[in-house]
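In: Predicted model follows, preceded by the sequence.
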Amino acid sequence: MKTIVITENALVIACHPDFPLEALLADNPPTTFGSAFFQSGETSLLIATKGCNDTSRLLVIGEGSKGFFDLLPVDDHATLFERCVRVGLRSFDKQIALNPNWMPYRQDNRTSLFATGSSDLRILAETNYDGSRNTYVYDLLKAVSTKDLHNCEPVSTPYLNAIAEFSELLAKGASITVNDSGSVVLDHIVSESVAKGFAYDEWLPLLSLAQRDFVDRDIVGPLRVRGAAGTGKTLAMVMKVLKIAKDAGENPKRILFLTHSWAMAGQIDEMIRSIGRDIPTASLVDVYPLLTISNQRDYSAIGRRSLGLDSDSGKRDALKIISTIVDQFVASDWVAYRSGCSPSFVEQFEALPNSDLRRNLSWDILVEFGCVLAAQGMLGRDRDRERYMRVRRVGYMMPIVTSTEREVIFRLWVKFLAHLKAEGLIAADQIVSDYLNALQTFYWEAKREKEGYDYVFVDEMHLFNAQERLVFHNLLADGDAVPKVVLALDPKQSPREVFAEIFEDRDKKNNSVYARAGLPNPEKVDFVEIYRYTNEISILAKAVIDTVPALDMGEDWDIPGGSSVIESGPTPVYYLEQNTTGVFKRAMKVAKKQQFTARKRGGQVAILCMDYEKFHTYQNAATGQYPRDVFVIKSRDDVEQLRYMNRRIVFSTPEYVAGLQFDSVVLADVNGDLVPDTNYKGHQERRFLSELYLGISRAQRELTLIASKDSEGLTPYLQRQEEIGNLKRA
């Protein structure tokens, strides 16, 4: 391969999902791509824009000591290239972060990070190489060989040869005509309307009246924007960040944009840089997941690593731990508690280990751990037990009838924490709890004026629990001023109960979610126009959310459902198959058929599984039978690679693709048995319907549902929609 040279201004173009990487690696690139042009020399390939000159900073990607791109499968080339480009962006702009999941490691001016999520190869790069302002990505080596970067010396010949050719290739490109209008285009993961490549001043007149009012409104205290999926909340938040930066002028501001995952952080970071590309500003805009901000300690120094519950593998690991400790508890201490428990509670604990009842119990315990115990920072001590015994039970929670049942759950929580400790694990909620304590110290008070933020923006607030919400206002530079925190939310998009508040029996009054987060009486702006999907899909989504049992959240549960302003499309349809095998075959058949029309519209097809227990089976079948046709998303951070898989069918669950949009969606296993008619129905019903709403609202043009006869057929929550014509059988 030839050495690749990318000028600083061309790096953002190299991030585009349709960037012709394979043609570049074959030394046969097009003449232009967007506003960039290509020039091939004897030893190097140049990617540059018209604004470049001999003094431009460069990212140089070398051949490696044992090869580079050829060391990985073709499917991994785009991921490797993106990470190299991200290293370049980071070296030229310190506001840009490297995803911690890539395990970046620095020694002096050298950086190392994993090439892909599944490879043991690490990228090696050096900033200001050879005394220049350039960054040189110089090797790809086994992780075991990169422990000491001082011993990983770069081979300089490819770099020096490329630099020698640079001026000549740049001069040759001066005569090439490029398409300036396509200079920057956002990742296709962003909703179709956002992906037009418009800059800030071009977007302003296109905003709705409600969006423009939100962007122009002065921030005098907490401000929240509410709206259903597809109403443009994230775009409006980005525009407001850019307006603050633009208006700051000579008085730069520090702005933090918090998200729930690195996937969303990366998307928003690209939106801010693309839409705000023409705004000259000295203001700082940081975009990070909350957990990254919170993870200020080196837990590896005490032998701990994070157990992430936002991924498929993390959840399954946690469920295995819970299942194990329940088995151990039933075989030992259970007899001392049994007589104080209700019959339904006893039935679940004494069910066979692999039965549906026991699996449902493990899920309920996982939610109780995450949304009640961990979310409130309870660490398993006696005072935490007393607090837990006082927690006021509400409808969405796991049904716990007696005080003995609470004792059982708390005992399991203590055992769970002990298991984490023994295995060298630490839960995300424990990291946040540590960080909250750090934010209450004199040390933070002394430095917050300098390192705190003037504004904090929070996307998808409905995904943050009570403990996490306490972080927001504590990150502001002025701890005494009215908090300038801007929130976007739609609680019905959350398949978890984290947004609901937890109260203790001794609480005198039910303070709101916002008051308890230190954000009292936030102003409210509602978005009701939907730009993402057809009216036919909008009607079905609204019918589902109107059925969801309300949490104790007051007006924020009654956010306007919204109405679509885009052209009509086909009525959603459903299939009724005999069994799980039939559901899988039908899902793949429908998806492959819809893929052709979706591609013509520039979109993608997704199969989303409603039954989490079957998701693992389906993904194995999909990757085994259709390895070149599907791309499985098993966590929100897998979305990072989706931009390079836009010709494949996405296979996932609604939760993992929250915030993303697809031309066509196939929802598998929309079954009646997912909400069993038991004492536990209330909270399972809410969780199922929120997940269903989330899945439906991922579709832009076509929506197909599939149910199984051996799982009680189509969920009864949608049968009425068939009767009135909002859903029809295929």
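Out: Cool, got the structure. Residues are numbered from 1 along each chain as shown.

In: CA only for contacts and neighbour counts going forward, please
Out: OK.

In: which residues in the stretch 351-500 of the chain form strands?
Out: Per DSSP state E, counting those that start in this stretch, the stretch 351-500 of the chain carries strands over the ranges 425-427, 455-458, 485-489.

In: got those strands as JSON lines, with distance to R381 and mean neighbour count columns?
Out: Listed next are the strands of the stretch 351-500 of the chain as JSON lines, based on distance: least, CA to CA, whole Å; neighbours: other CA atoms under 10 Å:
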{"stretch": "strand 425-427", "distance to R381": "17", "mean neighbour count": "19"}
{"stretch": "strand 455-458", "distance to R381": "32", "mean neighbour count": "25"}
{"stretch": "strand 485-489", "distance to R381": "33", "mean neighbour count": "24"}
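
In: Next, format the ones you listed as TSV and append distance to L186.
Out: TSV is the format used below for those (distance: least, CA to CA, whole Å):
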stretch	distance to L186
strand 425-427	34
strand 455-458	21
strand 485-489	21
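
In: The ones you listed: which one's closest to N53?
Out: Between N53 and the strands of the stretch 351-500 of the chain, the shortest gap by CA to CA is with strand 455-458, which sits at 37.1 Å.

In: Q625: how many residues sit nearby?
Out: Using other CA atoms under 10 Å, Q625 has 11 other residues around it.

In: about what we covered before: which one of the strands of the stretch 351-500 of the chain lies closest to E82?
Out: strand 455-458 (26.3 Å).

In: Tell me which other helices or strands the closest one touches.
Out: If contacts are counted by 3 or more CA pairs under 8 Å, 6 or more residues apart in numbering; DSSP states H and E, strand 455-458 sits against strand 254-259, strand 485-489.

In: Strands of the stretch 501-650 of the chain, start to end?
Out: With DSSP E, counting those that start in this stretch as the criterion, the stretch 501-650 of the chain has strands spanning 523-527, 529-530, 563-564, 573-577, 605-609, 630-632, 649-652.

In: so of these, which one's packed in deepest?
Out: Greatest average neighbour count among the strands of the stretch 501-650 of the chain goes to strand 605-609 (a mean of 29), per mean count of other CA atoms under 10 Å.

In: ok, and what's touching it?
Out: 587-588, 591, 594-595, 598, 615, 648-654, 662-669, 695 (CA atoms under 8 Å, 6 or more residues apart in numbering).

In: take the one below as the second:
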Amino acid sequence: MSIDTLIVDQNALATLDSALVEDSWFTNFDLPENYVSLKRVRLGGRVYLLSREVVAESGLLVIDLKSTKLLTGETNLRYRFERVLRVATRHFSREVVIPIKWQLFHHGSLISVYGDPIAKQSGFRIYFDQAPEGERNIFAYGSSVGPIRDFLTIEKNDKVYKNAIEDYETAALTEVEVSANAGHLGIVLAQPLGAQFSGSATLEDWYEKRLTVEQRKFVDCEHRAPVRLRGAAGTGKTQAVAIKVLKDLYAAETKGADTRIAVITHSSALAHEVIRGMFYALDPTAKWQKPENASLWTGTLYELAQETLQYERKGLEPLSLDGRDGRELQKLLIGDALDAVAKSPRLKLSVLGKCSQNLRSRVENPAERPALIKELANEFACVIEADNIRKGTKESEKYLNGSRDAWQMQLEAKEDRVFALEVHEIYENGLMNQNLLSMDQMIADFSRYLATHEWRQLKERKGFDVVFVDEFHYFNRLEVMTFHNLFRKRAMESGNTPLFMAYDFKQSPNDTSLNAGGKNGAAYFKMAASGKTELVEFKTVFRSTPQIANFLKDLDKSFPAIGLEDEWQTYNAGSSQDPGDTPKLIVYETNEKLIDSVISSAITDIRSNKDGGRQVAVLCLNEHLFDIYRNSGRIKDKIVALTSRDQMGDLQYARSRCIFSMPEFVAGLQFDVVYLIHADRAELAEERYSAGLHRRVVSRCYLGASRAAKKLVIAASEERGGRSNILCMPLKERSLAD
């Protein structure tokens, strides 16, 4: 009898979600040899994958394998299974978010999502019932291909669900010996991604034996004042945050205190893949998931806004709930707005025609398009949206006629700024026409809501006693100002809100923090939390060799100090790792020779690395070339391309292929080997040079290089002017060998 139904209990979801699965696994759904946490029970055509620690109230995911097309012979099985697991996990834990690109639709208790990454083209969707037979389980019951169909037209075989539930007790009570399966099963049960970074030490081991004096000082900070945790890349800021969160949560739980703790990030993957994975490593029993007295919320600021404002119920759709992903989608809409300018005689003649020659040539030159969109996106997020500037307002007059800071986009003439406001208006209209809310619009709404009488009434129930913010440097002014209003009244009584902020401004490839704080870092933090902030600084690098740390120290000297001077500290971290090779610079004659040689070298490194391609990354510093390369047939079979942080799970499938990405998409991750390509002179073209562009170029290089643990190679192309001038100091000090 063939297998037609798969049943997974709630406690087994996380284990399977971090597993590496191949198409062959979907034939028998076997478990690896000697795996003791889960058991497999087959009853007729049904397979149960259950936690060995059966919990009576545990919910169940029931999958009709045939109807959802999750059987061997179908395509994209791994992605479909991952999406089914994510939807089920979200059903049992509202902290988990469904990415906006999955296009979640509702109809009563029924929901559907796109079934795989290419489903937007094929129209493949998977359907779920979140209350089958009125129960708290979730049933994946069907699928469709093509145009979106009415829920009621999708057949649901209720008998499949009923049979699965009827046999569950038998399966749960069945004693199964540890599997003796041999051979290739098509599945490897791995730790969650964050657990792999955190290591095998428990919370107690970390606190008692592994924390440095600096880390211990941070973890022991009381909830009496705001705390700034500053540290260079690789100094263990996220790890320390994870340890402190669990320590504080369990301390509150022991006291029986009703303490609400939030961990807020800019990236969904950082929250749900890395930090939650660290929690699993620190406490594999996962007591943090269901505390009795205290509570823990983990997610992005955008997820918190979505949850609080309940956009789903109102039929509104945010562009994204991930900060980085949302910014990338916004760039696509800005590109559409520029196209609209070219098609409008009025805008082309009356607006663009009056702009400076420099801006006109940039708009009209296709080769300049990626850089122009990136700078406009920065202008919109960090200036126009941050200051709520709209055409015809007092704010717009100040924007058009006022002075500009060195970090801002080069808009020489007043007419150039008129053009920027016109493009912004078209961009906003594009959002409205698609019934979308941008990240900035959503946060603006959220910020206003936090000042309402309704929130004042609700925040004693829904507000927090302690808030941790990781990657604080990615938040703009409006976002920073929301943190102050997230606290319960009792947490603010002393006038010192317990907000813990981990940051490194030099890792931010945009200018959000510069606009927020101007020349004064204290002003930036004052917008986030009341009271004098305490500073804890980490100065020991755990990720990189001393040689890579020395390179970062010399690269640091290339940063122009153009804002937040009191926070723009000289890189002074020392490495605790064993010595390695000096980072190397290689300049290639052409782009083609560069990419061919680098990928070939990366594959050679993979063969000598026990963890395979997951530990070897090629990071591109130029967006346009990154898009060209990742779609190129010459390297496509040799890379796993990461184009957003919500693809972090794909790291585990690298094996004989290297990771190919950009620095901002792998922020928070580390690799044994990093090839940083296209550190070219052209990235700082003289005709569009500004101090802000200079800082962003150095930040992207710094962010990419700091991902390397043991080996760093930097590549440049003569076709794009040779190596960048930002490498002059490392070359002079010999921390970079040529």
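Out: Right, received. Where do you want to start? It should be emphasised that the depicted structure is a prediction, and the values quoted were computed from it without experimental measurement.

In: Minimum distance to L59 of structure 1: which of the strands of the stretch 501-650 of structure 1 has it?
Out: Per CA to CA, nearest to L59 of structure 1 of these: strand 630-632, 29.9 Å.

In: what about the closest one, how far off from structure 2?
Out: Taken over the aligned residues, the distance from strand 630-632 of structure 1 to structure 2 averages 1.8 Å (mean CA distance after the TM-score superposition for structure 1).

In: separation between the residue most central in space within structure 2 and D445 of structure 2?
Out: The centroid of structure 2 falls nearest to S267 when counting by CA atoms, centre = their mean (3.3 Å). As defined by CA to CA, to the nearest Å, S267 of structure 2 lies at a distance of 20 Å from D445 of structure 2.

In: just to revisit the earlier point, show me the one of the helices and strands packed on strand 455-458 of structure 1 that comes nearest D216 of structure 1.
Out: D216 of structure 1 lies closest, by CA to CA, to one member of these: strand 485-489, at 13.2 Å.

In: For that closest one, grab the matching residue range in structure 2.
Out: The aligned range for strand 485-489 of structure 1 in structure 2 is 499-503, by TM-score structural alignment.

In: and if you look at stretch 217-225 of structure 1?
Out: Aligned by TM-score structural alignment, stretch 217-225 of structure 1 falls on residues 221-229 of structure 2.

In: now what about the matching stretch, what contacts it?
Out: Residues contacting stretch 221-229 of structure 2 (CA under 8 Å, 6+ apart): 218, 237, 466, 494, 496-503, 529-538.

In: and if you look at stretch 285-294 of structure 1?
Out: Against stretch 285-294 of structure 1 from outside (CA under 8 Å, 6+ apart): 95-96, 100, 254-262, 265-266, 268-269, 428, 431-432, 435, 468.

In: Flag every buried residue along that stretch.
Out: 285-292, 294 (16 or more other CA atoms under 10 Å).

In: same thing with stretch 385-395 of structure 2?
Out: Counting neighbours by 16+ other CA under 10 Å, one finds that the buried residues in stretch 385-395 of structure 2 are 385-390.

In: do the same with stretch 610-630 of structure 2
Out: 612-622, 626, 629-630.

In: Which one of the residues you listed is nearest to W206 of structure 2?
Out: Taking the buried residues of stretch 610-630 of structure 2 together and measuring to W206 of structure 2 by CA to CA, the closest member is Q615, at 24.2 Å.

In: Show the contacting residues for that closest one.
Out: Counting by CA under 8 Å, 6+ apart, Q615 of structure 2 has contacts 606, 609, 658-659, 670-673.

In: which residue lines up with it in structure 1?
Out: Per TM-score structural alignment, Q615 of structure 2 is aligned with Q604.

In: Against K593 of structure 1, how distant is that match?
Out: 12 Å.

In: between the lengthiest strand in structure 2 and strand 584-588, what angle do the directions make?
Out: For structure 2, the longest strand by residue count, based on DSSP state E, is strand 708-717. Per axes from the mean of the first three to the mean of the last three CA atoms, to 10 degrees, the angle that strand 708-717 of structure 2 makes with strand 584-588 is 30 degrees.

In: Which residues does the following helix or strand past strand 708-717 of structure 2 contact?
Out: Heading C-terminal from strand 708-717 of structure 2, the first helix or strand you meet, by DSSP states H and E, is helix 728-732. With contact meaning CA under 8 Å, 6+ apart, helix 728-732 of structure 2 is reached by 551, 554-555, 557-558, 736-738.

In: residues in contact with the counterpart of G115 of structure 2 in structure 1?
Out: Superposed on structure 1 with TM-score structural alignment, G115 of structure 2 falls opposite A115. Listed by CA under 8 Å, 6+ apart, the contact set of A115 of structure 1 reads 79-80, 83, 102, 121-123, 140.

In: which of these still touch in structure 2?
Out: Shared with structure 2 under both residues aligned by TM-score structural alignment, their matches' CA atoms under 8 Å, the contacts from these are 79-80, 83, 102, 121-123.

In: Now a ChimeraX select for only the buried ones of those.
Out: To isolate the buried members of these in ChimeraX, using 16+ other CA under 10 Å:
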select :79,80,83,121,122,123
